[in-house]
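> fold the following and give me the result.
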Amino acid sequence: MIYDAYQGIADVHDRVRKTAENAQAILNQWSANPFAPPWRRMAAYYELVALAGFTHARPDYGIDSVERKGEQIPVEERGVLWTPFCQLLRFRRQGGEDDPKVLLVAPMSGHFATLLRGTIRTLLRDHQVFITDWINPRNIKLELGGFSLEDYTQHLIDFIGFIGEDCHVVAVCQPTVSALAATAVLAQDGAAIQPASLTLIAGPIDARIAPTKVNELAQEKPIEWFRSNMIGIVPNKFEGAGRRVYPGFLQLCAFMSMNAERHTKSFVDLFNHRVEGDIEKADAIHEFYKEYFAIMDMSADFYLETVEQVFQRYLLPIGRMTHKGRKIEPRAIKRTFLLTVEGEKDDICAVGQTLAAQDLCSGLRPYMKTHHLQAGAGHYGVFNGKRWETQVYPVLRNHIQSSR
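Purely as a prediction, here's the structure:
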């Protein structure tokens, strides 16, 4: 019922937004005349109406080239491996065929992998980048089966094997748990191909440490409550009709409610910048929310297992998480260099939660383990923006180079 109700409202709202978008386009043309300020104000208002709504289709990555040493180098984007729930995309700049191979593991947390567009651009300066481009479950036929936390981990194991030697795994936020688990399983199996390096960025390896509001929300209710109240059924109009999912609109609304004042201010700033003619600042806010409001659902099994195993029972740090019936043992990792990255001001994944991986990987020699705490950075600042590019990325690049 919850998904049907949302979709009915969204269908109506989409028509309103389309009308506002058309009105904005007309007013933008009129704003060139001597009476521009009134038309500009009206156009800015209609822009807010057109922008204020969710979309459910993955945006384009739009990475056609990357700047390197002052030059714009062409970039090739190509799908190289597919499953019903994910396509493995490869980005490679011209002349970068011999660059180290990075498997960038994107979160499955309500947004598309395109949220890591800036991360990809930076990594492409010195690496080939493979990214887990997760598919919106509402577009996946029910007969193609379910998707669990264990399936997520298995995808990473398979992708590492596909990429082969010189594979460097970089996991951002939520999938740090599966990235560590996949690396441990490969080590336990004595696999010929194991990641040369593993970088875990702002992820809940041990959510018991300095709990944030996100952690506390997961602890407030038993898992049965989440199962009864947070799961919807994909409506019949979509290809994945009948699939049980945690709707992306619920996830994004929860995130936005945590920072409601900041988002409200951003929309006010967007309006004011448009009226004042500060196009660059207005465009930056618009593009951020265009991406931020592009949402995807999560498989119900994956969502519920993540809440229970990662945020309620803490199975990985207490040594009770399993993969295909076998206990996952990070201490078995002996060949993979480890880097953990945290942001000083992260209000989603607190300082210490990712660092916990260092103790779990007790089989690694001290020189194979590095930790970086980024001063002044919040959650997104450790993988996107100026601090990422100028302070975090050099540490990551050196980490990869030293592990080859």
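> going forward, measure contacts between C-alpha atoms and count neighbours the same way
Noted.
> ok, Ala375 to Gly343 distance?
Ala375 sits 7 Å away from Gly343 when distances are taken as C-alpha to C-alpha, to the nearest Å.
> what about those two, which has more around it?
Neighbours of Ala375 and Gly343, each counted by other C-alpha atoms under 10 Å, are more numerous for Gly343; the result is 26 against 14.
> how about the contacts made by the more buried one?
202, 350-351, 373-379, 381-382 (C-alpha atoms under 8 Å, 6 or more residues apart in numbering).
> tell me which stretches of the chain form strands.
65-68, 71-83, 86-93, 101-105, 128-134, 167-172, 197-201, 232-233, 244-246, 298-299, 322-323, 326-327, 337-343, 369-374 (DSSP state E).
> follow-up on the earlier one: the contacts of Gly343, buried ones only, as a ChimeraX selection?
For selection in ChimeraX, the members of the contacts of Gly343 meeting the burial criterion (16 or more other C-alpha atoms under 10 Å) are listed in this command:
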select :202,350,351,373,374,377,378,379,381,382
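> follow-up on the earlier one: pipe the strands of the chain into CSV and attach distance to Gly161 per row.
Compiled in CSV, the strands of the chain are given as follows (distance: least, C-alpha to C-alpha, whole Å):
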stretch, distance to Gly161
strand 65-68, 28
strand 71-83, 12
strand 86-93, 12
strand 101-105, 11
strand 128-134, 13
strand 167-172, 9
strand 197-201, 14
strand 232-233, 34
strand 244-246, 29
strand 298-299, 25
strand 322-323, 17
strand 326-327, 20
strand 337-343, 17
strand 369-374, 23
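> for the ones you listed, which one sits closest to His273?
Counting by C-alpha to C-alpha, His273 lies closest to strand 65-68 out of the strands of the chain; the figure is 28.4 Å.
> other SSEs contacting that closest one?
Of the remaining helices and strands, those touching strand 65-68 by 3 or more C-alpha pairs under 8 Å, 6 or more residues apart in numbering; DSSP states H and E are strand 71-83.
> what's the angle from the strand it packs on to strand 86-93?
Relative orientation of strand 71-83 versus strand 86-93 (axes from the mean of the first three to the mean of the last three C-alpha atoms, to 10 degrees): 160 degrees.
> could you tell me the angle between strand 71-83 and strand 128-134?
Per the same axes, to 10 degrees, the angle that strand 71-83 makes with strand 128-134 is 40 degrees.
> elements contacting strand 71-83?
Going by 3+ C-alpha pairs under 8 Å, 6+ apart, strand 71-83 lies up against strand 65-68, strand 86-93.
> point out the most buried one among those strands.
strand 86-93 (a mean of 21; mean count of other C-alpha atoms under 10 Å).
> which residues does that one contact?
By C-alpha under 8 Å, 6+ apart, the surrounding residues in contact with strand 86-93 are 65-66, 73-82, 124, 127-135, 159.
> second input sequence below; structure requested for side-by-side comparison:
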Amino acid sequence: MLYQIHENNRAWMAPFVNAAHLSYLFLSNPVSPFAYSPFSQRLAAGFELLYRLGKEYEKPRFEIASVMVGNNNVAVTKETVLAKPFCHLLHFKKEWGAVKEPRLKQPRVLLMAPLSGHHATLLRDTVMALLPAHDVYITDWIDAKMVPLSQGEFHLHDYVYYIQEFLHLLAPGLHVISVCQPSVPVLAAVSLMATAKDPDLPRSMTMMGGPIDTRKSPTVVDQLATERDLEWFERTVIHKVPPNYPGHGRRVYPGFVQHFSFIAMNAARHARSYQEFYEHLAQSGGDMVTEHHRRFYDEYNAVLDIPAEFYLETVKIVFQETRLANGTWNVEGKPVRPMDIKSVALLTIEGEWDDITGRGQTKAAHHLCPGIPRAKREHYVVPEVGHFGIFSGRRWYERVCPKIAQFIKAHP
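As a prediction, the model looks like this:
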């Protein structure tokens, strides 16, 4: 019912939102005579603010057309390597042309994007920094409201099996990088493969801000997951997709509900950001601050629906019962035994100021993997960054990515 109400409100507001955007263009375009009337710039800023607060944010594009490899500008094309019902495996393929020598040196990397509300494009910076020296693949999760009911449900164990299928497809010599939430199923998938003595194990695992053991330095996210029982989550945040989408009738954790939670966690900071956006737009008509705001919120406000069964199982298994950390997780009867991993190198990365995945939660993977030799294990705390700073922004480019590249190079 809530989902349908949201859709009705969105449809009702659409004409007003579009009118606000047209008014902004009318009052700010240099060829418009109204752009030179008194208070036009401040009025335009107000209309643009209303438009951005009320608009529907679509899935962004990666927009990666080329990358510098050494002194060569190499074209990049995005191709779908494997299309699954709930996820597409994408490859950023370099069109080398006459450039031959670097391609022989680039290790293959699988970048596991989280299925936790945002699209894989949130990792655009991550991909851009890795591309010059690596052959990059990424998981592009499908918005659950776009998946017909005929495709069945998607559980946490399905996520683990997807990872294993990707590892087999891209083996041998693969390096896996998981950002936040997928660190748990990645460790489970590799553990099951190690127990089965699967020859397609990756060369290394890099886990960034992953909730391996949420009992350590619990954050607001961890507290919310543990303070309520599973029935509360099912009753409160799970809704059915309305008829105007291919996934009509599918039970999901809607993107708009998640977005409200994202904003509520740092409401004052977001309010200040929008206020600064308005003031800069009103005073100068647009500058680097306003463009940065647009780029960030075009990405941040674009959210997707998550399958209900996957979301509820993640809350229960990862956060409430911490089965991975407790050694009690079984994937359809098969025990998850990280201690069986011996040949896969492990790098864990945490942000000093991370308010989503607390300090020590990702580092816990080392305790769970005693079979990995100490020479193949490393932990890195990124100073003065929060959760998003681990994989995007200046410190990602300057500190984190070089650390990962060095680790991958050390474990070929």
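> indicate which one of the strands of the first structure is closest to Gly146 of the first structure.
Between Gly146 of the first structure and these, the tightest spacing by C-alpha to C-alpha is seen for strand 298-299, at 7.2 Å.
> superposed on the second structure, what's the mean shift for that closest one?
Its matched residues in the second structure lie on average 0.2 Å from strand 298-299 of the first structure after superposition (mean C-alpha distance after the TM-score superposition for the first structure).
> mind listing what Tyr245 of the second structure touches?
For Tyr245 of the second structure, the contacting residues are 145-146, by C-alpha under 8 Å, 6+ apart.
> now do the same for it: its match in the first structure.
When the structures are aligned by TM-score structural alignment, the residue of the first structure matched to Tyr245 of the second structure is Phe238.
> please report how far its match lies from Met108 of the first structure.
According to C-alpha to C-alpha, Phe238 of the first structure and Met108 of the first structure sit 20 Å apart.
> do the same with Trp39 of the first structure
Here the criterion is C-alpha to C-alpha. By it, Trp39 of the first structure lies 41 Å from Met108 of the first structure.
> can I assume Arg250 of the second structure is in contact with Ser150?
No: here Arg250 of the second structure lies out of contact with Ser150, judged by C-alpha atoms under 8 Å, at a distance of 9.8 Å.
> show me which of the two is the more surrounded one.
More neighbours surround Arg250 than the other of Arg250 of the second structure and Ser150, with 23 against 8 (other C-alpha under 10 Å).
> picking up where we left off before, which of the contacts of Gly343 of the first structure show up in the second structure as well?
Of these, the ones still in contact in the second structure (both residues aligned by TM-score structural alignment, their matches' C-alpha atoms under 8 Å) are 202, 351, 373-379, 381-382.
> in CSV: these, plus distance to Glu305 of the first structure.
Compiled in CSV, these are given as follows (distance: C-alpha to C-alpha, whole Å):
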residue, distance to Glu305 of the first structure
Ala202, 20
Val351, 24
Leu373, 29
Gln374, 30
Ala375, 33
Gly376, 32
Ala377, 29
Gly378, 26
His379, 23
Gly381, 28
Val382, 26
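> let me know the closest of those residues to Gly277 of the first structure.
Gly277 of the first structure has its nearest neighbour among these in Gly381, at 27.9 Å by C-alpha to C-alpha.
> and the gap between the residue mapped onto the closest one from the second structure and Leu122 of the second structure?
The pairwise alignment with the second structure assigns Gly381 of the first structure to Gly389, based on TM-score structural alignment. If you measure Gly389 of the second structure against Leu122 of the second structure using C-alpha to C-alpha, the figure is 12 Å.
> how many neighbours does the closest residue to Ser23 of the second structure other than its chain neighbours have?
Computed as C-alpha to C-alpha, 6 or more residues apart in numbering, the closest residue to Ser23 of the second structure that is not its neighbour in sequence is Phe47, at 6.5 Å. Per other C-alpha under 10 Å, the neighbour tally for Phe47 of the second structure reads 23.
> His259 of the second structure now?
By other C-alpha under 10 Å, neighbour count at His259 of the second structure equals 17.
> would you list every one of the helices in the stretch 301-412 of the second structure?
Secondary structure of the stretch 301-412 of the second structure (DSSP state H, counting those that start in this stretch): helices at 308-314, 323-326, 364-368, 394-395, 401-410.
> mind putting those in JSON lines, mean neighbour count and distance to Val17 of the second structure included?
JSON lines is the format used below for these (neighbours: other C-alpha atoms under 10 Å; distance: least, C-alpha to C-alpha, whole Å):
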{"stretch": "helix 308-314", "mean neighbour count": "20", "distance to Val17 of the second structure": "31"}
{"stretch": "helix 323-326", "mean neighbour count": "18", "distance to Val17 of the second structure": "46"}
{"stretch": "helix 364-368", "mean neighbour count": "19", "distance to Val17 of the second structure": "47"}
{"stretch": "helix 394-395", "mean neighbour count": "14", "distance to Val17 of the second structure": "34"}
{"stretch": "helix 401-410", "mean neighbour count": "16", "distance to Val17 of the second structure": "40"}
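> related to what we said a few turns ago, just give me the closest of the kept ones among the contacts of Gly343 of the first structure to Met296 of the first structure.
Met296 of the first structure lies nearest to His379 out of these, by C-alpha to C-alpha, at 20.1 Å.
> ok, that closest one - contacts?
The neighbours of His379 of the first structure, taking C-alpha under 8 Å, 6+ apart as the test, are 202, 343, 345-349.
> need the counterpart of Pro222 of the first structure in the second structure.
Aligning on TM-score structural alignment places Pro222 of the first structure opposite Asp229 in the second structure.
> how distant is stretch 388-403 of the first structure from the center of its chain?
How far stretch 388-403 of the first structure lies from its chain's middle: 20 Å, per C-alpha atoms, centre = their mean, to the nearest Å.
> got a list of contacts for it?
Applying C-alpha under 8 Å, 6+ apart, the contact partners of stretch 388-403 of the first structure are 100, 122-123, 126, 168, 196-197, 199, 336-337, 339, 341, 372, 374, 381-383.
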